[in-house]
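Visitor: got a sequence here, can you build the structure:
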Amino acid sequence: MNAEGNKQIVCRFIEEAINRGDVDAAGAYVAEDVVELEPFPGQGPGLSGLKEVLRGLLIAFPDMRWTVEEQIAEADKVLTRFIWTGTHRAAFFGVPAMGKPVTVWGMVIDRLENGKIKETRILMDALGLMKQLGA
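Guide: From the prediction side, this is the model:
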């Protein structure tokens, strides 16, 4: 797969698994043994761990929507700069639902292998998110 094709795979993963809330669709874009280099607290390994994180985010922010602001791809890596928005409707890392809208920026670096995301590292403004939630 070339760099442009890899960017398309990442965008399809974001659109289907996150924006449409079809967490099970992640398997079409993410390797079963994907490695999260910066896992969320308590995140399990592989695709199943990623799916659990996505489900948790979609429970806490059911209207979560990611917008790709920029992508850079080279060889087997794709850097995606994004902004996500959502409304805090359920507990998230110990913070009870506040009903507040949030806007969070971040970047994710994905390495693809055989047409699937094999390694990922997400860098997100977690402190800004928690401040918006009043934590």
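Visitor: only C-alpha atoms for contact and neighbour calcs from this point on.
Guide: Fine.
Visitor: please, where are all the strands along the protein?
Guide: Along the chain, counting by DSSP state E, strands occupy 30-36, 65-74, 77-87, 101-113, 116-124.
Visitor: second input sequence below; structure requested for side-by-side comparison:
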Amino acid sequence: MNEHENATQMRRLFEQAWTDNNLDVVDEIVDEEFVFTRGGGVQEGGSELYKDLIRHTREMFPDMEYSLDEVIVGDGGDAVTVRWTVTATHEGEYMGIEPTHQTIEMEGLELNRFEDGRLVEACTHPHWEGFLEDVGVLPLDD
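Guide: You can find the predicted model right below:
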């Protein structure tokens, strides 16, 4: 695949899988060797892991909608960096925080790697402070 095709695949994942909850698209794009990293923790599990990440997130934020603010392709098209914003209502426990029913907006940066047109690795860096401010946990010092 060329660099534009991998960027298109990332857009499909965010629009169709994350926002529209169409998990079938995950099997088309995510490799069985897929690895996910967030906050220093590494998880392996292929496309089923990717689907579980969506399901788990949707339990907490059932109406989540992602927008892709920037998509940058590098490394001959195999590396796709995405700057995203998610808007959602906090309806389930998240990071030990009971549902607040507040609308949140959280930004993040995700580094993705493709091999032979399949997503094999994602390393995401959400801006947790924005979420914590939206649900009233921050600022801790008033």
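Visitor: fetch the TM-score of the aligned pair.
Guide: Once superposed, the chains reach a TM-score of 0.89 (TM-score structural alignment, normalised by the length of structure 1), with 135 aligned residues with a CA RMSD of 2.0 Å.
Visitor: rewinding a little: Gln132 of structure 1 is nearest to which of the strands of structure 1?
Guide: Closest to Gln132 of structure 1 of the strands of structure 1 is strand 101-113 (CA to CA; 6.3 Å).
Visitor: which part of structure 2 matches that closest one?
Guide: Mapping strand 101-113 of structure 1 onto structure 2 (TM-score structural alignment) gives residues 103-115.
Visitor: what lies in contact with that stretch?
Guide: Stretch 103-115 of structure 2 has contacts (CA atoms under 8 Å, 6 or more residues apart in numbering) with 6, 78-90, 119-128, 130-131, 134-135.
Visitor: ok so, going back, in TSV, list the strands of structure 1 along with mean neighbour count and distance to Cys11 of structure 1.
Guide: Converted to TSV, the strands of structure 1 look like this (neighbours: other CA atoms under 10 Å; distance: least, CA to CA, whole Å):
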stretch	mean neighbour count	distance to Cys11 of structure 1
strand 30-36	20	12
strand 65-74	16	8
strand 77-87	19	9
strand 101-113	19	11
strand 116-124	19	11
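Visitor: next, format these as a markdown table and append distance to Asp22 of structure 1.
Guide: A markdown table is the format used below for the strands of structure 1 (distance: least, CA to CA, whole Å):
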| stretch | distance to Asp22 of structure 1 |
| --- | --- |
| strand 30-36 | 13 |
| strand 65-74 | 13 |
| strand 77-87 | 16 |
| strand 101-113 | 20 |
| strand 116-124 | 17 |
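Visitor: for Gly44 of structure 1, which of the ones you listed is the nearest?
Guide: Checking the strands of structure 1 against Gly44 of structure 1 by CA to CA gives strand 30-36 as the closest, at 9.3 Å.
Visitor: ok now the closest one, how far from the chain's centre?
Guide: Offset of strand 30-36 of structure 1 from its chain centre (CA atoms, centre = their mean, to the nearest Å): 13 Å.
Visitor: and stretch 18-31 of structure 1, by the same measure?
Guide: Using CA atoms, centre = their mean, the offset of stretch 18-31 of structure 1 from its chain centre is 10 Å.
Visitor: what do you get for stretch 103-119 of structure 1?
Guide: With CA atoms, centre = their mean, you get 8 Å for stretch 103-119 of structure 1.
Visitor: and what of stretch 66-81 of structure 1?
Guide: Centroid displacement of stretch 66-81 of structure 1 relative to its chain, using CA atoms, centre = their mean, is 13 Å.
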